[in-house]
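S.K.: After the sequence you'll find the predicted model.
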Amino acid sequence: MTRRPGERGELIRHGFRSPSEADEALTRVETERGMSRERILAQISRAVADPDQAVQFLARAIDRAPELVASCEDDTLLETVLIVMGASSGLAEFLLRSPESLLAMHDGVAGFDHPGRIVDRITASVREETPGAASRILTGHEARTALRQAWRRELGRIVRTDLASEEPREIVDQVAALMSTLADAVLHAALTVAREELAQIKVGPGRVRDGELDALRFGILAMGKCGAQELNIVSDVDVMFVVDVVDGTEMETARAIDVGSKLATRVMQIINEAGVEPPLWELDANLRPEGKDGALVRTPDSYLKYYERWAKNWEFQALLKARAAAGDLALGNELVERLAPLVWASAGREDFVEQTRAMRERVTDHIPRDELDVQLKLGPGGLRDIEFTVQLLQLVHGQNDETLRVRSTLGAIERLCDGGYIGRDLAERFDVGYRSLRLLEHRLQLRRLRRTHLMPREESELAVLARATRAKNSGELIRTWQRLRIEIRGLHENVFYRPLLSAVASLPEESFYLTNEQAAARLRAIGFQDTKGALTHLAKLIDGVSRGAQIHRHLLPVILLWLGQRGNPDQGLLAYRKLSEQLGDSSWYLRLLRDSNAAAERLTQLLGDSRFFANFLEVHPEAVRWLDSPTHLEPKTPEALRRELERTIRRYDDEAGMRRAIRTVRRREMLRLAIGRFLDLNSVDVTARGLAELSTEILQAGLNAIERLDDLAEVAASERPPRFAIIAMGRYGGMEQSFGSDLDVLYVADPAEDDDAERAMKAAHQLVNRLTKLLDDPRLPIELDAELRPEGKKGPLVRSLAAYTSYYESWSLGWEAQALLRARPVAGDEELGRAFMALADTIRYPAQLDARELVEIRRIKARIEAERLPRGVDPRRHLKLGPGNLSDVEWLVQCLQLQHGAEIPGLRTASTMDALQAAQDAGLITAEEHETLQTAWQLASAIRGAIFLASGKCQDVLPESMVDLEAIARVLGYRHGEGAILEDHCLAVSRRSRKVFEERFYGA
């Protein structure tokens, strides 16, 4: 047939994306059925989401369902066919299978039907009425087909009205409520069929004895969206099954549970097993106690016992939506009423916040990475963000306010607004956001009658969705959705946290009127223990009309949100207040908080998870500047530190001034290193090296300061100390220093030949005392530990190079040679330091290690394990001396160095990790053993540092308290609730390390 010019353009104007294919389909309908294309196009209204799909299915109906096409002689019926087929391929396929269902769907043109009539029609679908005889309940495939067809007819009736609406967002709640009613009706009808089918089984394990079904009370509770009467177009229906025995009957409870389980299983099969007509939806009972592992059916008493003793907080959150839906409604209502007090008391449980957070994090974690940005339900700014916030507010305030005890999300938003828990503007934005996302979800699921929450990526599908939701085009649809995501993600802080400020100050938002008691309840839900103190801090921060108070009013909802996610919100808010008061209206501070989300969030992380930072940022508040950029937190080079310290010392003429200057630099750089490590911007190795380099520059600065003081006092050369050097030992010598650890050192002097040796050594000793006093810092102690010197505490604090030589050549013990393996000159006279190291090399890298010395090393190691571990401490938890931890790795490495250092240059290093790598390279250990030992050593080092940052104290024992473990885990980047995971990991790693140690150290 020849087409008029411009017909292609006309089809495009009607919304067809493939005009050529549409033209072929329209031509066929016109040719074979005599239906003019003009008449069809006249019915392609905005309500037809996908005109291409609609006309393609209409053309297919010519062969598969000609009576369907014949019925379209009526224009309104034609419009219904096009609307339904254009919106849902699933319903279109159903109309081809069951063309007689069109008239039922077409009833939707008059508007939504009464819920009672929906229930009546679904109930009637599984009954066969025969004139003059009692009705018969259908069973088997006959019942399943009839029930599923009836559901699809009712769905078509609902969506016909929905799709034709000019404002579909406004009727989302009505659609969802009708879908829930439809689900209830299906459950009731399926239960009727299930009872009949069980009654017909006369033999076999599925048999139910006469009278048992009559003696059984059986109810179905709807949960989730169905329970809230907010069901999607296509969604799993969450349920729980409850049974009891009819009063006066002799049926035992165990038998009632058994029969009830058969009924529940059969109901699920009727709805979801394969058949002639496709299944409806999954009946999901996994929200029941113990999930998939729990009993499918329980009595009310059994449910109550479980929720009283074992239930987690998320399970109470799930019960917010519980509703008697089918079966024995009185039994279902009884169970809901008995559980209600537990639900509304759950927010008062100690672990409420932790479990609720963990559940939300688990949901987000399970989203595949490639779906995160297209998830309507679970992703950031999705439906779950709204539901989570609303449910949290309900649980917190519903303890005392019964008006909040409603099931639906939209109803709860309205009640929260009426009660003053959220502002009207925010409630309206939440309402609009929820309706908009639910509309998108409904249209996506309707498209193919499949459960999905993913926004399409294809332009063609986006265009269909845009028409289905009344958007102008796909571009507007995406812009609106993205704007919604951002807004909804931010609404949580506004809805949950901003009203707290109205409880402590007079703010313009009059629709917020939380009482102090309500504000305290909300703070407890966030995780604050001292709610009175928290309200006081908030009031102080926002009081007045200063610029700082104004900025804090805008910022505090976000700050509270972030602090609530930390381990110790009370500590964090107190420290935040002190810091803010100390810095006052400093322009840089307020500007940083206002303009840099990253800096503000990092600040709450430091203050809320670390006692060290909460206390120490008071001493150096300017460090907050560094949080805006990772480059500010990189360790300073030794050269930069040296230049700064030299300039600083030259500015002072007195010891007190020099002491303050050196102390300031050390505190500042320790803080920089600590923040960098805490935020995981610097590795354990980089941090350890940075700490060692800082200590070296501080020691040298101290010596330089003393020399300058002597110059200013014009002390004669003959009265000054001799040449002097400091040798680093232990972890400091290996550049493996950790926070709060002592600095193991040796002091060596070299009196001149013409000098009085006794006087010179006395002056050297005084130099050490002066250096110790000069570097003293009560806030951040620096402990110079010389116990590794010859003869230990009994030996002289300072020795001459000649005395060291004499001692090591004549008297040194094996442990002293071992200690020298990590010796390194760090401060003082460089030439003297090199001379000492030349001496040390002759001791620590022997040409051959005598077998007796190896036995002695093993004996000493065993003795240390037996005697030096603190009494009462589980050895496995000691990070330094415990099996498989630092000491084991270091002794094994040092043993290899003593045995092979003379012949393998790579082993001649003070670094444990470098020596371990050299041992692998030389074939002394395997790659697997290297990995095991390295992991154990680095993990123990990281935990020691984390303990210091979390508590502000130096400790070598992995704590047993879960609270302390949680704090350490937080510092190490674990999520909330993963302290036990850290503990298990640490113990497992050390076990593997110990095995390697025993095989290599004792078995060599």
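M.R.: Alright, I've got the coordinates. Residues are numbered from 1 along each chain as shown.
S.K.: CA only for contacts and neighbour counts going forward, please
M.R.: OK.
S.K.: So for stretch 112-121, what gets flagged as buried?
M.R.: In terms of neighbour count (16 or more other C-alpha atoms under 10 Å), stretch 112-121 has its buried residues at 112, 118-119, 121.
S.K.: Tell me the one of these nearest K305?
M.R.: V119 (34.2 Å; C-alpha to C-alpha).
S.K.: Just give the closest residue to that closest one, not the sequence neighbours.
M.R.: Nearest residue to V119 in three dimensions, chain neighbours excluded: A185, at 5.1 Å (C-alpha to C-alpha, 6 or more residues apart in numbering).
S.K.: What number of residues are in the vicinity of T409?
M.R.: Applying other C-alpha atoms under 10 Å, we find 25 residues neighbouring T409.
S.K.: and if you look at R3?
M.R.: Taking other C-alpha under 10 Å as the criterion, the count of residues near R3 is 9.
S.K.: cool, D238 as well?
M.R.: 20.
S.K.: isn't there a helix covering it?
M.R.: No: counting by DSSP: H, G, I helix; E, B strand; the rest coil, D238 is located in no helix; its state is strand.
S.K.: Correct me if wrong: it contacts D284.
M.R.: Yes: counting by C-alpha atoms under 8 Å, D238 touches D284, with 4.7 Å between them.
S.K.: Spell out which residues are contacts of both of these two.
M.R.: Both D238 and D284 lack any common contact, where contact means C-alpha atoms under 8 Å, 6 or more residues apart in numbering.
S.K.: so which helix or strand takes in the residue nearest to V119?
M.R.: Under the criterion of DSSP states H and E, A185 resides in helix 172-200.
S.K.: Equivalent analysis for A835, please.
M.R.: Counting by DSSP H and E, A835 is found in helix 830-844.
S.K.: Where do the helices of the stretch 401-550 of the chain begin and end?
M.R.: Assignment of helices within the stretch 401-550 of the chain using DSSP state H, counting those that start in this stretch yields the ranges 409-418, 424-448, 459-468, 474-496, 498-502, 516-526, 531-542, 547-564.
S.K.: and the one helix or strand Q897 maps to, how far from the chain's centre?
M.R.: Using DSSP H and E, Q897 maps to helix 886-900. Its chain's C-alpha centre and that of helix 886-900 lie 40 Å apart, by C-alpha atoms, centre = their mean, to the nearest Å.
S.K.: same question, stretch 440-454
M.R.: Taking C-alpha atoms, centre = their mean, one finds stretch 440-454 lying 28 Å from the centre of the chain it belongs to.
S.K.: okay, now the one to match up with it:
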Amino acid sequence: MTERPVTETGIFSRSGFSDPSKSAELIKTLKAEISHELLIDDLSKVADPDNALLLLVRIADQADENLNKVLKDDEVRLRLLQVLGSSTGLGEHLVSYPADVQVFFAETAISKANNRDELIAVFTKAAKTSRANLVREYRKVLLGLASRDICYKWPLRDVAAELADAADAILQSALITVVDKNPDLAKQFKLAIIAMGKAGGQELNYVSDVDVIFTAAATSGVEESTAVSAATKIATEVMQYISVANDGGGIWEVDAALRPEGKAGPRVRTVEQHVAYYQRWASTWEFQALLKARFSAGDIELGNKYLTEITPFVWQAASKENFVDDVQKMRKKVEENIDNRIGERELKLAPGGLRDVEFAVQLLQLVHGRSDLMVRSPNTLQALDQLATWGYIGRDDAATFSTAYTFLRTLEHRIQLQKLSRTHVLPEADSELRKLGRSLGFMSDSSTDLEKQWRKHQLEVRRIHEKLFYRPLLNAVARLDAGSARLTISEATSRLNALGYKDPESALRHIEALTTGVSRRAVIQKTLLPVLLSWFADGPEPDIALLSFRRLSDALGSTPWFLRLLRDESAAAELMAKLLSSSRYATDLLMSAPEAVSMLGNLEELEPRTREQHEAEMNAVIARHETAENIVSAARAFRRRELLRTATADLSGRLTTEQVGMALSNVYATVIETALKGAILVVEQERGKEVSTNMCVIAMGRFGGFELGYGSDADVMFVHEPKKGADPQDAEKCALDIANQLRTLLMQPSVDPPLEIDADL
């Protein structure tokens, strides 16, 4: 067997090049001092080897001596190639400015984040010489950041925060530059630039509009209208300076459309004018947008004044009528407006996309954050951590959401880096998916693995979004006044009296016992109780309901699923509240087996079972147990559970009177039949032989007519027939023994309600 010859194109093919022949010819034109074999090996590790090689050749054609220094250093060379393989846009910058390859030697290309104040100094100095120099310095920052991001897997949170810091620095340097050109105007006002959206949340993309709001104040002796007019001219020039694609190209769009009245409203307002608008005219979405507001540039004292005055509006928004419904409708409207040609591949807006995470997190923040300062972060991932820490979202759901959001944002970053273009659409072409997959570390079956991972996260995001975003408990909490959203002992007595609690002092003790401490359990209870107290008060016995809830919490509070069920499945919480406040009988059933509360989380679980289903379950019980006592004990526990199922379905209005009677009669019949089998087993063990008669139980009265109530005795008649060849007297005695044993088994002391057998008929 001869060894296959190694061809030049074969090396390129095995190294991941899409067009081996073209690349083999291209590498021959490279004007740089480096082993081709070494270079090909490095290129095999990048997202797009073909394009990285092409860009490298073009950079080398500029004959800059710095490139050879980079290529001689193994680590620095790989950093350069990784960026070239992931970003044509940054590669084109290096073709124009080949000396900027020196960036890859800097600490900011390896492990050191850029400092905001340092960036302001660098950008301002560059802007004083020319706008093109400012753009160049900004691109150098992106080169270093992309190097850390791609080569060293820099955390998404840090990448996005640094991009937001760079945006702040650009805004500040642009403002300084424009003010220096207009000194007379600048004397008339103070101006603050408030970052909004992703910039405000310090979660900016590589290529993104930067949303801002401008606010101004007059300087001493200047009329307010004059100051606002001057500030508007400066703000407009700042926007144009940054956005217009001339003298070095555009940096990014500055978008002030989130201001009051949107694009139709004045570009600059005073703080007082902003306050007046939000007090009277603002829509729900505007308060949601303000959650991200953060000082970015300009006069920091004025910026802080704006935030101090405006922030309270954010946390009052959830108290507005139909707030939760409005936010939910907004999300649906966004989905309906997605371009059908793009559909599900829109990473940002499509179902299962980034907006699903952001809307769910923001809705939870707006509802719970009015009374809880600990869940108010404008940053999505940090807010998600806070909501999980303080019990408003399950840890597993938060972890899944966080992982998926990080993946989707990183994928979005890689797509934007390719051409430094503002896009959120996952391409369909296999060649493009392959590059993206390789940029994320999927090196074998890149496009397939990427698509599979994306769809997995998309499904998980949609599932959790629908669970959280449409959680009915949000509506219930939002309808409470802000003071009731979290309970304080001093404020609670009057509220309890107003709700109809007869013994507020005892109720307060129960509340204090449930909510004292900083444990996750206590935190979740503090969230649930305001709503539960209102639901308890809808029933005839709120005091009993609260006491029962405390007992239930004591029994189940340490289990991982109980409070999670009530928080995440608010239909279950409301049903439990109705049960505890409306029926002592059902409450007693629940208290004797608290774990049965789990059935409240699934309405299908409340459907009465058929007689056949009951018998199948009891046959399995008989097969598992050896003694009659154990068999009947299991049957009585079964009856308790089924009584609770029926009572709960009855209280929730799911059953008619006839259906209740049928369900209860089927349960009684199944338990009596099981007890009969147990009684026969006992009698046979006592006699040391088989019983001498065949036995049956005839249902009579309401039992016979399938009309049983919850507290009914079982009216029955015992009938027997001696087996063939049996002594009639022995058979009769045997039948009496079985009947007595059956009643004894069913009346044994137990936590389960007794089943009275009445044979008087």
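M.R.: The structure has been received and is ready for your questions. In this text, all values refer to a predicted model and were calculated from it rather than measured experimentally.
S.K.: Quantify their similarity with the TM-score.
M.R.: Scored against TM-score structural alignment, normalised by the length of the second structure, the superposed chains reach a TM-score of 0.64; 546 aligned residues with a C-alpha RMSD of 4.2 Å.
S.K.: ok so, going back, ok, the aligned partner of the residue nearest to V119 of the first structure in the second structure - contacts?
M.R.: Aligned counterpart of A185 of the first structure in the second structure: A169 (TM-score structural alignment). By C-alpha under 8 Å, 6+ apart, A169 of the second structure lies in contact with 116-117, 119-120, 123, 297.
S.K.: on contacts alone, who are the packing partners of the helix or strand harbouring L854 of the first structure?
M.R.: Secondary structure assigned from DSSP H and E places L854 of the first structure in helix 851-867. Under the contact criterion of 3 or more C-alpha pairs under 8 Å, 6 or more residues apart in numbering; DSSP states H and E, helix 851-867 of the first structure touches helix 814-819, helix 886-900.
S.K.: Tell me the residues of the second structure aligned with that helix.
M.R.: Counting by TM-score structural alignment, helix 851-867 of the first structure pairs with no residue of the second structure.
S.K.: Now do the same for Q399 of the first structure: helix, strand or coil?
M.R.: Using three-state DSSP, the structure places Q399 of the first structure in coil.
S.K.: what does it align to in the second structure?
M.R.: So, by TM-score structural alignment, Q399 of the first structure is matched to R370.
S.K.: From A492 of the second structure, how far out is that match?
M.R.: According to C-alpha to C-alpha, to the nearest Å, R370 of the second structure stands 18 Å off from A492 of the second structure.
S.K.: Grab the nearest non-local neighbour of R116 of the second structure.
M.R.: Leaving aside its sequence neighbours, R116 of the second structure sits nearest to D165 (C-alpha to C-alpha, 6+ apart; 5.4 Å).
S.K.: re the thing from before, among the helices and strands packed on helix 851-867 of the first structure, which is the most enclosed?
M.R.: Comparing these by mean neighbour count (mean count of other C-alpha atoms under 10 Å), helix 886-900 ranks first with a mean of 23.
S.K.: That one maps to which residues in the second structure?
M.R.: Following TM-score structural alignment, helix 886-900 of the first structure has no partner segment in the second structure.
S.K.: Next, the angle helix 830-844 makes with that helix.
M.R.: Between helix 886-900 of the first structure and helix 830-844, the angle comes out at 80 degrees (axes from the mean of the first three to the mean of the last three C-alpha atoms, to 10 degrees).
S.K.: which secondary structure elements does helix 886-900 of the first structure contact?
M.R.: If you count contacts as 3+ C-alpha pairs under 8 Å, 6+ apart, helix 886-900 of the first structure packs onto helix 814-819, helix 851-867, helix 912-921, helix 927-951, helix 979-997.
S.K.: Can you check which part of the second structure the first one sits on?
M.R.: Same thing as helix 814-819 of the first structure. Using TM-score structural alignment, there is no partner range for helix 814-819 of the first structure in the second structure.
S.K.: what range in the first structure matches stretch 289-299 of the second structure?
M.R.: Per TM-score structural alignment, the counterpart of stretch 289-299 of the second structure in the first structure is residues 318-328.
S.K.: Mean per-residue distance, stretch 149-163 of the first structure versus the second structure.
M.R.: Its aligned residues in the second structure lie a mean 0.8 Å from stretch 149-163 of the first structure after superposition (mean C-alpha distance after the TM-score superposition for the first structure).
S.K.: tell me the SS of V745 of the first structure?
M.R.: With three-state DSSP as the basis, V745 of the first structure sits in strand.
S.K.: Please determine how far the closest residue in space to it that isn't next to it in sequence is located from G828 of the first structure.
M.R.: Take V745 of the first structure and drop its neighbours on the chain: the residue closest to it by C-alpha to C-alpha, 6+ apart is A728, 4.5 Å away. As judged by C-alpha to C-alpha, A728 of the first structure and G828 of the first structure stand 12 Å apart.
S.K.: and those two? which has more neighbours close in?
M.R.: Remark: of A728 of the first structure and G828, A728 carries more neighbours, 29 against 22, as counted by other C-alpha under 10 Å.
S.K.: which residue lines up with the more buried one in the second structure?
M.R.: Here A728 of the first structure stays unmatched in the second structure, going by TM-score structural alignment.
S.K.: Is A728 of the first structure in contact with L784, as I believe?
M.R.: No: A728 of the first structure is not in contact with L784 according to C-alpha under 8 Å; the separation is 9.9 Å.
S.K.: Now list whatever residues contact both of these two.
M.R.: Shared contacts of A728 of the first structure and L784 (C-alpha under 8 Å, 6+ apart): 743-745.
S.K.: neighbours around the equivalent of A61 of the first structure over in the second structure, how many?
M.R.: Correspondence of A61 of the first structure to the second structure, assessed by TM-score structural alignment: I59. For I59 of the second structure, the neighbour count with other C-alpha under 10 Å is 25.
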